[in-house]
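Peer 1: all I have is the shape, not the residue letters:
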């Protein structure tokens, strides 16, 4: 969705490298009043309870350059988890849950030296679990959000990258893992 003009598979690292275009983002109304639905999104459709994981390396240049994981029902109902670059201060872990056309953004500082991070999103209707890891062994919760399945839709799940201000940065993804999980919520973190 919204294929970037510049993307490639690095021959040496085998990473997917995306260079987002100017003024790309996913955001709906809250606080800023604007609507953006033009980020770059590599996805597959996924039925039933599922989990997706990736490791992303951010090579940022401008405020809010971001990359991570995304689950989308439609333009008004989705969730994204990312590392976001801050030109002043520490980079942020960001989790946006958008329901019925309004985005709800939660953040926490991650440090200005952290530009590589792993994300894990688990979805058991109507709950989305968002975790991160610096070593892919120890996982830490960022957020648990309520995001009910939208009738007559199949979630699209995968990788995303955006450059809300100006193009120039790149995001490299080591892998994308997507698999079905049990609907037993007590096993999400097991």
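Peer 2: Happy to help now that I have it. Here the structure is a predicted model, which means the values were calculated and not measured.

Peer 1: rest of the way, CA atoms for contacts and neighbours
Peer 2: Fine.

Peer 1: what sits up against the helix or strand encompassing residue 132?
Peer 2: Per DSSP states H and E, residue 132 falls inside strand 127-133. Strand 127-133 is contacted by residues 81, 95, 117-123, 139-148 when judged by C-alpha atoms under 8 Å, 6 or more residues apart in numbering.

Peer 1: again, only using 7 Å
Peer 2: 117-123, 139-147 (C-alpha atoms under 7 Å, 6 or more residues apart in numbering).

Peer 1: stretch 90-100 too?
Peer 2: So stretch 90-100 is in contact with 76-85, 103-112, 145, 147, going by C-alpha under 7 Å, 6+ apart.

Peer 1: ok, now which ones touch the spatially most central residue of the chain?
Peer 2: Per C-alpha atoms, centre = their mean, the C-alpha nearest to the average position across the chain is that of residue 69, at 2.7 Å. Residues near residue 69 by C-alpha under 7 Å, 6+ apart: 80, 81, 82, 119, 158, 159, 160.

Peer 1: the last one should be in a strand, yeah?
Peer 2: Okay, so that is residue 160. Yes - remark: residue 160 belongs to a strand, assigned using DSSP: H, G, I helix; E, B strand; the rest coil.

Peer 1: who are the contact partners of the closest residue to residue 155 other than its chain neighbours?
Peer 2: In space, and not counting its chain neighbours, residue 155 is closest to residue 73: 4.9 Å by C-alpha to C-alpha, 6 or more residues apart in numbering. Applying C-alpha under 7 Å, 6+ apart, we find residue 73 in contact with 150, 153, 154, 155, 156.

Peer 1: out of these, which are inside strands?
Peer 2: Within those, residues falling in strands by DSSP state E are residue 156.

Peer 1: want to compare, so here's the second one:
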């Protein structure tokens, strides 16, 4: 990645309960009931999760590293790509069924959710990377310095004006603390099957 995005170079969508700087890290505390979701299965719309967003053009990639104790149902953190309230993608780690799960929610009017358990990732640093090329978002993630894992290939119109950056939510509680240690932007990946 070419450029570190300074925390003050991005803007908050739904400011969290608290934000503090700890050296180069940004420590974010969530509000109770915060989430991003639209209709499917649950029937509700939530657009009140916390996200720190910067411009995200075609040909760019965003990469966010975080640490958090995701233990309560639907505690989550990662990367949000947003066009508007009904067009967005979030990808990262979320607590469900008693374990952390790596996954993504893709929303074009209604949300879908794909996930896989990653209990071995609990408590450690996680990096989520979203690469935007043409009409596609390629989502990858890794734990620590481990290998990149493909998470999702999702459609996003090449004409869409999007923003992206770190996000976190806590649907069932307030006070989840997420430590974001890196927020970087750079060129998109060379290809779908070529890692960063």
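Peer 2: All right, it came through fine. Only a predicted model underlies this, so the values are computations on that prediction, with no experimental measurement involved.

Peer 1: before we move on, back to that, and the residue nearest to residue 155 of the first structure? What does it align with in the second structure?
Peer 2: Here residue 73 of the first structure is matched to residue 83 in the second structure, going by TM-score structural alignment.

Peer 1: now the angle from the helix or strand harbouring that match to strand 136-143?
Peer 2: Here residue 83 of the second structure, judged by DSSP H and E, is contained in strand 75-84. On the basis of axes from the mean of the first three to the mean of the last three C-alpha atoms, to 10 degrees, strand 75-84 of the second structure is oriented at 160 degrees to strand 136-143.

Peer 1: tell me who's in contact with the residue nearest to residue 165 of the first structure when sequence neighbours are not counted.
Peer 2: Spatial nearest neighbour of residue 165 of the first structure, excluding adjacent residues (C-alpha to C-alpha, 6+ apart): residue 23 at 5.1 Å. Going by C-alpha under 7 Å, 6+ apart, residue 23 of the first structure touches 163, 164, 165, 166.

Peer 1: now, the residues you listed that are in helices?
Peer 2: Among the contacts of residue 23 of the first structure, no member is found in helices (DSSP state H).

Peer 1: still on that earlier bit, whereabouts in the second structure does the strand holding residue 132 of the first structure align?
Peer 2: Alignment of strand 127-133 of the first structure against the second structure: residues 136-142, by TM-score structural alignment.

Peer 1: does residue 67 of the second structure really touch residue 128, like I thought?
Peer 2: No - in this structure residue 67 of the second structure lies outside contact range of residue 128 using C-alpha atoms under 7 Å: 11.5 Å.

Peer 1: ok, the two, which is more surrounded?
Peer 2: Neighbours were counted for residue 67 of the second structure and for residue 128 using other C-alpha atoms under 10 Å; residue 128 has more, 26 against 19.

Peer 1: what packs against the next helix or strand after the strand holding residue 132 of the first structure?
Peer 2: Sequence-wise, the next helix or strand downstream of strand 127-133 of the first structure (DSSP H and E) is strand 140-146. Applying 3 or more C-alpha pairs under 7 Å, 6 or more residues apart in numbering; DSSP states H and E, one finds that strand 140-146 of the first structure contacts strand 127-133.

Peer 1: between strand 140-146 and the strand it packs on, find me the angle.
Peer 2: Using the same axes, to 10 degrees, strand 127-133 of the first structure lies at 170 degrees relative to strand 140-146.

Peer 1: strand 127-133 of the first structure vs the second structure, average offset?
Peer 2: Superposed on the second structure, strand 127-133 of the first structure shows a mean distance of 0.9 Å to its aligned residues (mean C-alpha distance after the TM-score superposition for the first structure).

Peer 1: what's the spacing between the aligned residue in the second structure for residue 64 of the first structure and residue 176 of the second structure?
Peer 2: Alignment note (TM-score structural alignment): residue 64 of the first structure maps to residue 74 of the second structure. According to C-alpha to C-alpha, to the nearest Å, residue 74 of the second structure stands 11 Å off from residue 176 of the second structure.

Peer 1: between the two, which contacts overlap?
Peer 2: With C-alpha under 7 Å, 6+ apart as the test, residue 74 of the second structure and residue 176 both reach residue 170.

Peer 1: and the match of residue 64 of the first structure, what does it touch?
Peer 2: 94, 95, 96, 170, 171, 172.

Peer 1: with residue 116 of the second structure instead?
Peer 2: Taking C-alpha under 7 Å, 6+ apart, one finds 101, 102, 103 in contact with residue 116 of the second structure.

Peer 1: neighbour-wise, which of the residues you listed leads?
Peer 2: For the contacts of residue 116 of the second structure, neighbours tallied by other C-alpha under 10 Å; top is residue 102, 26 neighbours.
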